[in-house]
Structures are given as structure tokens and as C-alpha cells.
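>>> give me a model of this one.
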Amino acid sequence: MAHGQSERERASIAPPAVALTAEKNERRKVLVKGIVQGVGFRPFVYNLAESKGLSGFVTNSAAGVEIEVEGKSAELSAFLRELENFAPPLASITEMRVEKIPAKGASGFKILASKQGEKIATLISPDVALCGDCLKELLDPSDRRYRYPFINCTNCGPRYTIIDNIPYDRPNTSMKHFPLCSDCDREYHAPENRRFHAQPNACPDCGPKLSLHKPDRSEILTADPISEIVRLLKLGHIVAIKGLGGFHLACDAENDEAVKRLRARKHRDEKPLAVMVQDLSSAQKFCQISDEEARALCSAQSPILLLKKNGTGLPESIAPGNSQLGILLPYTPVHHLLMQSQLQAAVMTSANLSDEPIAIDNDEAFERLGQIADYFLIHNREIYLRCDDSVAAFWAGKLRLIRRSRGYAPRPILVQSKGETVLAVGGELKNTVCLLKENQAFLSQHIGDLENLDAYNHFQKTSAHLQRIFEAKPELLVHDLHPGYLSSHWVSEQPEMASLAVQHHHAHMAACIAEHRLQGEVIGFTMDGTGYGTDGTIWGGEVFIGNECHAVRFASFEPMPLPGGDAAIKAPWRTGISYLMKSFDGKLPELPFLPEHNTEMVCDMVRRKFNSPLTSSAGRFFDAVASICGEKKSVRYEGQAAIEFMQKADGLDVPPFEIDFGKVGHVRLMMIQPVIVSLVKAIREGESASRLSSRFHKTLVAYFTAMANEARSETGIKTVVLSGGVFQNYILLEGLVSALLKQGFEVFSHEQVPTNDGGISLGQALIGRAYLKGDYRGITT
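Now for the predicted structure:
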């Protein structure tokens, strides 16, 4: 303002007034698909709209979450941006459609009741660990849920294992038997509350209850069952504890006698047992933990994580002969209450006899576990579906799922293609089923080995449950080529359904293609223990070129006799003798391990080709080499010889054994004979077990890298996928990935699904989709 100007003078030079027009409101219709029900998504939308001064509504429907929102353009844009980028922790948005519609002039924002009767397209959240807010309340003496063992909110707790149907509302869950008290009802209906529409919401007045029992089912009356359980565990007793997806068998992990007693009763001789500890700092007392491993351990999924022992603390009987421990943190309120006590570490293993599915029902637990557990900690909330703990490890720079179950299932794997619905039923071992609907593959929780009636019933129930909660009727059933698998048998009993048999290792390759949404052809290394080949032999060391539509068997390991078939898998010394015979022209060289075994019987079987099917299996190659090195006479669990031999290795800065190549027809062979001859020479020269193991791993890396280069030279393909249980060998995986990257390949290996047989149903489903489109041409050898 100029000094001395009057008001009149200032007014005379001011610009003329501009008439302002009020900005009109706009309205948007939004459909959000994904895991958006039962995870606090509607209150999040409500509070977000309120904060922007917007009007409208939000509701659950069978299609997802529907929103209509009205206000100024800038606020609408901010609302949509934050809706997508700041959703609740358990939510997962797979699709968001926004449509501009006429404004209605309404005021206020409302949460409407769920819609019914439409085609199901919503997703279900996995069960997840107790959140930090609930944990604070659990341990707060002033809170009304202090030490309540079923505390939860929209950000945590049970989901998949308590739901029977869609939409995810309380009447469709096992919480329908527990009417809300007035306090819980107020929380349930208050949008600003963390428990708004939390279907498992409950408190000590209205929710499930714990009780402590003897094996004869008689109840032990106590005001604090958890404190009593801790006392019993410290005395060396074994306790069956009902959790989220089934029962655990627990004992004091620091009590060697209790651990051994549990092993004996459970018939689990040497397979490692999982250990629960209170928190991350407790885990660091027993294991070496990187930052990435710490994040995985503390995540909402809370898997059992395989970690390297630091050499202190727990009895060797927990994981005999193993350099790793399976560690998990408390993920339910019961676990937290147990581990807040004087209990430092507890074995938490699936409540079953070996090879059976975990128990989930109280009556079932008493019947099946009465000879194992000394006491039972049960509750009266039903578990609708079995769901084991997930198992993971951090290898080659990525978190890898070894068993995909609680915390992950049934979150979908997004695939590249859309098309007809397919149900794939997996294989015999580590069975899972996969429902492929549009571009979402719903891989079930780990079902297990289909070797008994209980497991088979679990398989059937899971298959039906997936179809029901996602309202999907498959056009095709896909199963393994092996006619003897129970999953294949089940398909044969569905005559009204079209079906397709798929070769095991093609399914492995297709699973990796599906997970990474790859297009075009790839070089596929599929390495495992056993798979039925198209030529009637046992495959397991295969190199394919192709995709989900077609695969050429480009290379394999040299086929070798497997004396006794499955018997050789449990007694790897048989495989070692067989490989020696074939490598030394029918004669056995003198080696330290041979006098301990009935070599003549095995040699005679191999000479006469009696019950000695041919195999190209990489897993059996590992078994043979481990036994020749004198490492393992017999195995107590799948892959034990290979696992313990792997853990002898101390790096790959060693020369490989001699390698050579052959050919049968169009299939190249990675010859086994020169490796075995070179190995025997090294043993006789006194090389250590660690050096022998390191050299063998280096040999496999050399073979696979050579095959990849030859395949690229012939086809121009530079994309490599790695699948099969052998790639759970982290030394091989890390060494091969590094070698292939240096050679200029793009390398893809499993992260979201197991590389073992737990992932093949995904590959089967993708192949089935190709079949329905008329693109499937099988395998060329």
C-alpha cells in the first residue's frame, strides 16, 4: 500500500469484484475386489470419507466392496488415491473399478448391510497372528479382555478356518454359536471402533472358553488353565493344545527327556520339531537371524522359519543331525499367554501320528491323541477346516515357502490368463488342491501325504470347501499322470466331470510359469525325487523347453536302476550300491560303507533287473552320493540323506567332479557314471565329507549351467525356471542362480508357492486352462 493513500483512493484503483460460482459436487461409484471383507475395510472407507467431508455409502456384496461417494473433485481424487494406497493391513486389493455417476445431493456417509444373492467374487483372508493392539489389551490388567485367550479385532485372528460360506458374516462362521454381549455388540456396530464388524469378536462374557482335560476327557477344574498348563509342561508332560487351524502337541523344549518321549509317542524318530519362543530376542538366543528373517518371523503370517543354529541352548534331540531349527513366534493369544510365563521355549508340532492330518475336533483329538498327550487344553469354538502352520526359509535373497498354509491360504496367486474354471488335485505327497477361477488361483492349505483315509477325507473336504466359498463349478479336473495316486483315483470317481492327466514335472515347470506370470517358452529345470514319466520310468532330473501348453524333454540325468523301488528311497545304501555297479561295469569298488550292508542281494537285483525300475531322479542321485560317502544308512523322513549331506558342504570354491554328456534319441543325458567314478577316487584319496559334498553341489551347478547354455544356443531362449523339491537345497539353489545370472539368463524360482509337490496343483491348473482353450499338446521326448 502506498504511504498516505486514502480508503477512497485505494478503492478507485482496485480491480473489479469477480462473481464466484460454487463448485458442483461430483459422485463416483467404486467396486473394490480382493481381500476386502472381514479385514476392517468398510470402517476404513467410512472414516476416510468422513475425513474428506464426503457423502455416500459403503457395503459388502458378493462381488466385493461397493462404494458410492460424493463431494468436490479434489476431495474425491484424494479419497480414491488413499483408498488404494492406505488400505488396512490385512486387506489386499486385486481390482478397483471407478465410474462417474450423477450426483444425488445426499448428506452424510453410511455403512449399509451386506448384499445377498449375487455371484460370488470376493476373497477370504487367511488366519493371521494377533496384532499389536490386541496384544497390549491382552496383557493390560485394566482391560476387560485381560488374559482373554480369544481376543481379536478386524486386523487379526481367525478367518479361513472358521468360515463355512460367503458372505463373511458371523452367521456363516463358527462364531454363530456365541451371541454378542452388549459391550461387544456396541463395538461391532461402531464404525470408529477397531472391532467394527469383526466377525470373531468376543470377550470373557460372551465368547469361547478354554478348559483343561485328562486323556479320559474328565475336566480339571482350575481358574487359570494356562498357568496350570505351564506348570505341567515344566514338569515334563506333553500337552495337546487346540489352536487356530488344529491341535499342537507341546512340551518344554529345554527338557531333553520330554522331547524324546514326544518323539517316541508320535512315531517321529528324527524329523526336526518346530520350537516356539517368546519373541525375536528369545529366538536370537538359539539361532542366527538376519534382518529379512526377522521381518518374516514377526510378520502377520508368522510362519515356522528355518534358521541356522547358533550352537547354544536347546537339546540336539529337537533337530538331530540338522544345522537348522524351525522357529516360530506366538501367533494366538493362548500362545502369548503360555510364552509370557517361565517357559523359555516350547516344542509346537502338529498334533498327529506321523503321516496323519492334524486333529481339529475335540472328540477327534481325544480319540487320536489319547496315547500321546498327558493333558488336553481345548476350547469350544469349532475349527471348520484343518490348516497347519506354514514353513518358510530365506534363501537366494528371497523368502521361500516350503509349506504354504496358515497365514497364506487361501490368498490367491494372480495368473496371466483368464478362462474357464479348473480344479487341480495335486499329487500324492505334500498334496494341495488348486481352484483356478478367472485370473485367480486359489491354492489350498497344505493337505499332506495322501496315504491314509483321514488324509483322503481331508483332501475331499478341502476340495468341496474351496468350490463352495468361491462359488465355482469347475469345467475340468486335472490330476497327476500316475494312476495309483489317491487324488487320481478321486478324479476317476467323478465320471460326470471332464478330466486331464498331466505329467508331474511338466506341472512343476508350469507352476513356476504361473507364479511369475511368464509368457513365451522357458528352459525348465525340474528336479525332485519321484514322478511318473511318459515312458513308464521314474523321472526326477528333467530339463524341459516349453510352456504350459507343450514341453520338449530336452535333457535328463542318465537313467539308473532303483533296486527295490520305494524300499531304496528309505534305504539309500541300496541306491548307492546300484549306482556303483552301473558305474564300475558290474563290480563294486572297495569303500568303507559297503561291508555294513547286504551288497550281494542288491547286486543280484540289479543284474537280473528284478524290481529295479529305471530312474533319472535328482533326489535319488543325492541319496546315492550321500550313502557312498558313508553319510546315511537309512532315512526316517523324506529327503533326510540329501538334507544332512547338503549341510556338510562349506561352499562351492572347489572343483566339480568329472562330468560328461550322452544322448538317447533326442534327449541329452547328464551322465552319472563319470561323477561316481570321480567321487570314489576322491574318497580313496581321503577328501573330507564337507569337501565331497561341496564338490557334488558344484558338479550339479556345472551340469545345469551347461544344459542351460546348450538349450539357449539351440532355441535362443534365455528364461530359466527352477522347480521341484531338490531346489529346497539352498546351496544348490543359490549356487545355480548365481551361475545362471552370470551367464546372462533370467532366472525364476518359487516364492509364493512351494517348489516341492505342494506347488504342482497350481501348474496342473494352468495346464488344464490351456487344454480347455485347445492349446495343450503334452510332452515330446
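>>> from now on I want contacts and neighbour counts done on CA atoms only, so please keep to that.
Noted.
>>> excluding chain neighbours, give the residue nearest to residue 213 in space.
In this structure, residue 213 finds its nearest non-sequential neighbour in residue 219, 4.3 Å apart by CA to CA, 6 or more residues apart in numbering.
>>> please list the outside residues in contact with stretch 476-486.
With CA atoms under 8 Å, 6 or more residues apart in numbering as the test, stretch 476-486 has contacts from 421-428, 450-451, 456, 487-489, 491, 497-504, 531-533, 764-765, 768, 772.
>>> the residue nearest to residue 213 contacts residue 375, doesn't it?
No: judged on CA atoms under 8 Å, residue 219 makes no contact with residue 375 at a distance of 9.9 Å.
>>> any residues in contact with both of the two?
With CA under 8 Å, 6+ apart, residue 219 and residue 375 have common neighbours 212-213.
>>> out of these two, which sits in the busier spot?
When neighbours are counted by other CA atoms under 10 Å, residue 219 and residue 375 differ, and residue 375 comes out ahead with 26 against 14.
>>> how much space separates the more buried one from residue 134?
Remark: distance between residue 375 and residue 134 (CA to CA, to the nearest Å) = 28 Å.
>>> mind listing what residue 771 touches?
Applying CA under 8 Å, 6+ apart to residue 771 gives the contacts residue 549.
>>> what do you get for residue 507?
Neighbouring residues of residue 507 by CA under 8 Å, 6+ apart: 548, 760-764, 767.
>>> and of those, the nearest to residue 260?
Of all the contacts of residue 507, residue 760 has the smallest distance to residue 260: 34.7 Å, by CA to CA.
>>> quick check: the closest one touching residue 513?
No: using CA under 8 Å, residue 760 makes no contact with residue 513, being 11.3 Å away.
>>> the more surrounded of these two?
residue 760 (36 against 30).
>>> what's the helix or strand for that one?
helix 760-772 (DSSP states H and E).
>>> follow-up on the earlier one: show me which of the contacts of stretch 476-486 are buried.
Buried by 16 or more other CA atoms under 10 Å: 421-428, 450, 456, 487-488, 491, 499-504, 531-533, 764-765, 768, 772, out of these.
>>> quick one, what contacts residue 760?
426-427, 504, 507-508, 511.
>>> report the buried residues of the longest helix anywhere in the chain.
For the chain, the helix with the greatest residue count under DSSP state H is helix 689-715. Judged by neighbour count (16+ other CA under 10 Å), helix 689-715 contains these buried residues: 689-705, 707-709, 711-712.
>>> picking up where we left off before, and the buried ones among the contacts of stretch 476-486, which of them are in helices?
Going by DSSP H, the helices hold 456, 487-488, 491, 504, 764-765, 768, 772 from those.
>>> Serialize the residues you listed to CSV and add fields for distance to residue 245.
Formatted as CSV, those follow (distance: CA to CA, whole Å):
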residue, distance to residue 245
456, 18
487, 23
488, 27
491, 27
504, 29
764, 26
765, 26
768, 30
772, 35
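>>> second input sequence below; structure requested for side-by-side comparison:
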Amino acid sequence: GPPRPVTDADPVAEARRLLAHGAILAVKGLGGYHLACDATDPDVVARLRRRKSRGDKPFAVMAGSLDDIEHLVRLAPEERSLLTGTSRPIVLLRRRTDTLPGTEAPWPALAVAPGSPDLGIMLPYTPLHHLLLGLPGDPEGPRLLVMTSGNVSGEPIVTDDEEAVQRLEHLADAWLTHDRPIHVPCDDSVVRVVDAKPLIVRRARGYAPLPLTLPVPVRPSLAVGGDLKNVLCLGEDRRAWLSAHIGDMDDLATQRAFERAVTQLESVTPVRPELLAADRHPRYRSVRFAVRNASGRPVVRVQHHHAHVAAAMAEHGLDGSRPVIGVAFDGTGYGDDGAVWGGEFLLADYDGFTRIGHLAYVPLPGGDAAVHRPYRMALAHLRTAGIDRSDGLACVAACPPGELRVLEQQLERNVNCVPTSSMGRLFDAVSSLAGVCHRAGYEAQAAVELEAAALRASGGDTVAYAFAVRAPESDGGPVRADPSPVLAAIVDDLRAGMEPALVAARFHRAVTGLVHRVCVLARERHGVDTVALTGGVFLNSLLSSACAKSLGADGFTVLRHHLVPPGDGGLALGQLVVAAHVPDRIGDPD
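Down below sits the predicted model:
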């Protein structure tokens, strides 16, 4: 039944006592409910993971002060100021490898962020948080708390009290609530520092809906973003308002949250959209929303990777009079030829783009199944590269024999195999090939763990694998980056007994080298020397940093995201500027 109130005890002291004894609490905060538990207790963290069904996705940790985390993570001045500043985001911090658990200092359970090179840390941002962690003189409670959004993974954050009791009933042991209604749901923002500059991973509390200034005027319009990590954007003239992170549009609750976010954003901005902008994917729910709610207004469809590049341009104040080389690497984006794009080199401005290069196509066997099971991607890549898959490769061992037979037939007959040029899927393939991650319980898990492996590699090794860059099939067509030589070299190294960390590091250097080579080609052919690095793959700080360094050393101007996420959380901003830029390009919504 509904939770009974604790009448006589001080509710906060009682909450702290429960947390200290291994309870999971639903705590009502500023923008929704959090689920909180003692981050140092492995049993309760594992229990929360199971209840929330979130695989191995890292949890964020709230610490009372910087003193409680100094021994755990490396803290640069920029990271300290982000943690202690007014926005109070979750900051992704590299774990330290030079300290061991001591008796005094609090140490998070391994299950808090398994396989991740980072810990997501935030400091208290409401009086309630300070009370939960305890004031001087209070009895000892947990010094590190897991603070994760009150929802089942992928669903929107819960804000309503009655809904919290129903939807969090199987998640929480007790509720700590208050009587102020939450009008606008808002998750915690997530930020990391790359090369001493902030990179926003999730833009929400503390950042949204603060307007961004646009370098070009836009017509009053609504851009609906993508289907993963959905964020929408309203813009007019030279201002754009992005909503907070809404979530993945694959369930009804998120779609309702999306509709509420549109209404809420329209209520706090002067924008009355005359135009809607959406992705070109025929099955995106965000696109269906736009078409359904167009009411006679034009719906402009913007290619996914073009929108990513335009978002980077807009964020950096480019007026679009000169094109940039857009390097757009992600997991999935609908391509103009019906393939799944994701390893793209575009020559782009706001008016349009030319695809000047891409990763060579490989079959994506079974669509989404390949995303959740990186070993399928590894097997597809090996087959395409013509590499014999015998000799005990880890990705073969990870594939159940029955599934392996079906997969072979599928690839042979090309059944239910859409071609993909996705760099995200290549990271997945290499992660499984190297034996790092065969099953992804959350988006990009295989890539995150491959980056973690590369960071462990010894500094002495400088070997880089190399892609083959193939000439265009037609005059003026795109060059193709063929990963076959990379995969062959990886298999040779693995068969010679090389550790996964070195393979991972060499692969990162291969991708960095590829980006440099194709950008040099583009500069020679088109005279463009500004490069935008965008798409979710560039959340990988090792790759982002290495690419920026090698391009910068060769005289390129490099644009990276700081104000909006490089992933789909920044998509709507790009859609907005592309769609609103050229009024006469508006076709009927197809």
C-alpha cells in the first residue's frame, strides 16, 4: 500500500538512519525524484541496479565536499569550479589509479560505475542534500550517496507525488517528500572537462532553458530533435531555447513528457512556431509528432549528421558564409541513401552539405540486436573484411552457437541487414573483438569500456593501425575509409597474445589518423581549414583530445562542443538553424 508517514521522528534524521542501514530512498528534489542509497555499500548498490534494471550503466554519486572525493578522482581547477559553481552538474571525473581504499576515506562500491574510466560526482545543491549527508555533530551517515533519477532506465524522471508512490513502489524502500509541487521536470546535467574546457554530456538542470545566442536569425520555429536523448528547441530571430533532457522516445511516458515539454517551453518563451524541423528518419517518433502537430505549418526534414555539424557551427557563432569540414561520428543516423550513417565527413554550411567521405559500409545484422550485442557487429565486420574468424577469437566465443549459425546465414543472404557506415558500431565491433565488451546494457557501453581500456595502455607504445582510404567510386563522390587493414592488424596482435589495452589504444590512434588524413584531403580539394568534431562518438575524451591535437598541429581550426552535447542532445539546435535558414527549400512533409 501507500507509504505511511513517519510521524514522531525527524524525517531527515530518520532518512539518514535508513540510508546508513542499507535502504533505498526516493527523495523528492528540485526537478523530480532521486533514488538515493549508500554508495559505499556493495549490496544496496547492486540491489538498486537490479530494481532499476539499468545493466552496468554508471550511477552518479553525491559527496558532501571535495574532501570526500580527492582520493578517488583527478581534479583540475576547471573541474573544481564546475563542481562548486552555481549550476552544480554531475561532473565526470577520471578515476585515480594511484590510491588504494583506506580506512578513513569513503570508497564507492565497484558496482557504482563498473568498467567506466570515470566517476560522475556532484555536490549538494539543495539544503535537503546537506541535511541528508549530515551536518557537523549529526550521527554518522553515509558520506557518499548514489543519486540517480527516480525512474526505470530510459523513462522520464518522476515528478508527481502520487505517481512517485506508484511508479517507484518496486524501486524504493521509503520516501522522503515535501509539499512543493514540481512544475517542470529536470534531470541533473552532466558535464566533463576535455582539454580544460567543459563538454556538456546532458544539458538540463542549471543550464536549460537558458537561451543560446544564434549567429544567424531564424524564423519562429520548433525543432523536435532525435529519438534518443531527446531534447527539443524553440528559436526566433537570434535566440534559441533548448529544453532539458527528456529521454528516449521509445515509451509512451517519454512521449507524454515530450508533449508537456513543448507546452512548457512555449509558455516561457515568446516563440510561436511557424515552422517545424525534424530528422529525415521515416520512423522517428519525434518526426511523427512534428507531422501530427504541424496543423498546416511546414515540416522541414534535416539530415541527421548535417544537423550535428550545424549545431557545432551555430554554437561557435559561424554565420554559415563559409563551409566547414564536419566530422560527424555516432551510432546511428538516417542517411540520404537509406543506409544507416554514422562515420561521416561532410562539407557543410547551413544551406546544405556534400558527403565527402565515410566509413565503408558493412551490414548491420538485425538492426537493434547488433547494438545490444557488439559481438554481432564484430562478426559482421570480420566477414566484410574477409578475415577468417576461427582461432578462438573472443567475439566468436561470445556468440551462442545457434545464434552464430543464424547470423552467418543472415549475412550470407543479406537478410534483414541494412548497410551502415557507423563509427559507433565500429567501436562496438573492436570492443568485442578485443574481448572488452560483448553485450551492451546501456547506450555506448562497449565504446566507453574500450576507451577505459585504451587509457590503461602503457605510454611507451606509439603504434597506430591504419585505415585504407579508397578513392571515390564516381567522379566527385565520397572517399571510403575501409577498416579491413585495421581489423586484420587487430586480429594479428590478438593472436600474438597482445593485451586488449594496447589494441584499444592503437585503434584510437587509427581513428585519429583517419580523421587527420581525410581532413587534409578535404583541405586540398576544397580549400577549407575549419573542422567541426561532432556526434556522440566525440563524447570519448581520449579521441576528441587526440583529434583536436593532430588537426591543430597541422594548422586546422577545430570546433568542439561546449554549450550543447555533441550527441543527439544537441541535434535540435542544428535542425533549427538549417531549417530556418532557407525559406524556399521547404517541401511538403513527406
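>>> now residue 18 of structure 2: which helix or strand?
Here residue 18 of structure 2 is assigned to helix 11-20, by DSSP H and E.
>>> structure 1: matching residues for that helix?
With TM-score structural alignment applied, helix 11-20 of structure 2 matches the range 225-234 in structure 1.
>>> now the matching stretch, how far from the centre of its chain.
Stretch 225-234 of structure 1 has its C-alpha centroid displaced from the chain centroid by 31 Å (CA atoms, centre = their mean, to the nearest Å).
>>> what does that stretch contact?
Residues from elsewhere that reach stretch 225-234 of structure 1, judged by CA under 8 Å, 6+ apart: 210-212, 222, 239, 250-252, 334, 337-338, 341-343, 377.
>>> out of those residues, list just those in helices.
Mapping these onto helices (DSSP H) picks out 334, 337-338.
>>> please, where are all the strands along the stretch 601-750 of structure 1?
For the stretch 601-750 of structure 1, the strands defined by DSSP state E, counting those that start in this stretch cover 614-615, 661-664, 667-670, 719-723, 746-749.
>>> out of those, deepest packed?
Most buried of these by mean neighbour count (mean count of other CA atoms under 10 Å) is strand 719-723; its value is a mean of 25.
>>> hey, where'd the strands end up in the stretch 1-150 of structure 2?
Here the stretch 1-150 of structure 2 has its strands, by DSSP E, counting those that start in this stretch, at 25-28, 33-38, 60-63, 90-94, 118-122, 144-149.
>>> elements contacting the fifth one?
Think strand 118-122 of structure 2. Here strand 118-122 of structure 2 touches strand 60-63, strand 90-94, going by 3 or more CA pairs under 8 Å, 6 or more residues apart in numbering; DSSP states H and E.
>>> which ones are touching residue 115 of structure 2?
Contacts were defined as CA under 8 Å, 6+ apart; by that measure residue 115 of structure 2 touches 449, 452.
>>> next one: whatever residue of structure 1 lines up with it from residue 644 of structure 1, what distance?
Aligned against structure 1 by TM-score structural alignment, residue 115 of structure 2 finds its counterpart in residue 321. The gap separating residue 321 of structure 1 from residue 644 of structure 1 is 7 Å, by CA to CA.
>>> same check, this time on residue 8 of structure 1
96 Å.
>>> and the next element down the chain from the host helix or strand of residue 78 of structure 1?
Element membership of residue 78 of structure 1 [criterion: DSSP H and E] is helix 73-85. Next along the chain after helix 73-85 of structure 1, taking DSSP H and E as the criterion, comes strand 92-101.
>>> what range does that following strand cover in structure 2?
Using TM-score structural alignment, strand 92-101 of structure 1 pairs with nothing in structure 2.
>>> what's the following helix or strand after that strand?
strand 109-111.
>>> residues contacting that next one, please?
By CA under 8 Å, 6+ apart, strand 109-111 of structure 1 touches 42-43, 46, 49-50, 54-59, 69.
>>> same question, stretch 578-588 of structure 1
For stretch 578-588 of structure 1, the external contacting residues (CA under 8 Å, 6+ apart) are 560-563, 577, 589, 602-603, 606-607, 624, 672-674, 676-677.
>>> are any of those buried, and which?
560-563, 577, 602-603, 606, 624, 672-674, 676-677.
>>> as a markdown table, the residues you listed with distance to residue 364 of structure 1 would be great.
As requested, these are arranged in a markdown table below (distance: CA to CA, whole Å):
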| residue | distance to residue 364 of structure 1 |
| --- | --- |
| 560 | 45 |
| 561 | 43 |
| 562 | 40 |
| 563 | 40 |
| 577 | 45 |
| 602 | 43 |
| 603 | 47 |
| 606 | 46 |
| 624 | 41 |
| 672 | 49 |
| 673 | 52 |
| 674 | 54 |
| 676 | 50 |
| 677 | 53 |
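>>> SS state for the aligned residue in structure 2 for residue 541 of structure 1?
Using TM-score structural alignment as the criterion, residue 541 of structure 1 maps onto residue 343 of structure 2. What DSSP: H, G, I helix; E, B strand; the rest coil gives for residue 343 of structure 2 is strand.
>>> name the nearest of the contacts of residue 760 of structure 1 relative to residue 269 of structure 1.
Using CA to CA, the contacts of residue 760 of structure 1 come closest to residue 269 of structure 1 at residue 427, 25.3 Å.
>>> so which of the contacts of residue 507 of structure 1 hold up in structure 2?
Conservation of those in structure 2, assessed by both residues aligned by TM-score structural alignment, their matches' CA atoms under 8 Å: retained contacts are 760-764, 767.
>>> can you lay out those as a markdown table showing distance to residue 725 of structure 1?
Formatted as a markdown table, these follow (distance: CA to CA, whole Å):
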| residue | distance to residue 725 of structure 1 |
| --- | --- |
| 760 | 11 |
| 761 | 14 |
| 762 | 15 |
| 763 | 14 |
| 764 | 16 |
| 767 | 20 |
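>>> residue contacts, the match of residue 541 of structure 1?
So residue 343 of structure 2 contacts 327-330, 358-359, 421-424 (CA under 8 Å, 6+ apart).
>>> looking at it, residue 326 of structure 1 is touching residue 302, isn't it?
No: between residue 326 of structure 1 and residue 302 there is no contact under CA under 8 Å: 12.0 Å.
>>> name the nearest residue to the counterpart of residue 503 of structure 1 in structure 2, sequence neighbours excluded.
Aligned counterpart of residue 503 of structure 1 in structure 2: residue 303 (TM-score structural alignment). Excluding the flanking residues, the one nearest residue 303 of structure 2 by CA to CA, 6+ apart is residue 280, at 5.5 Å.
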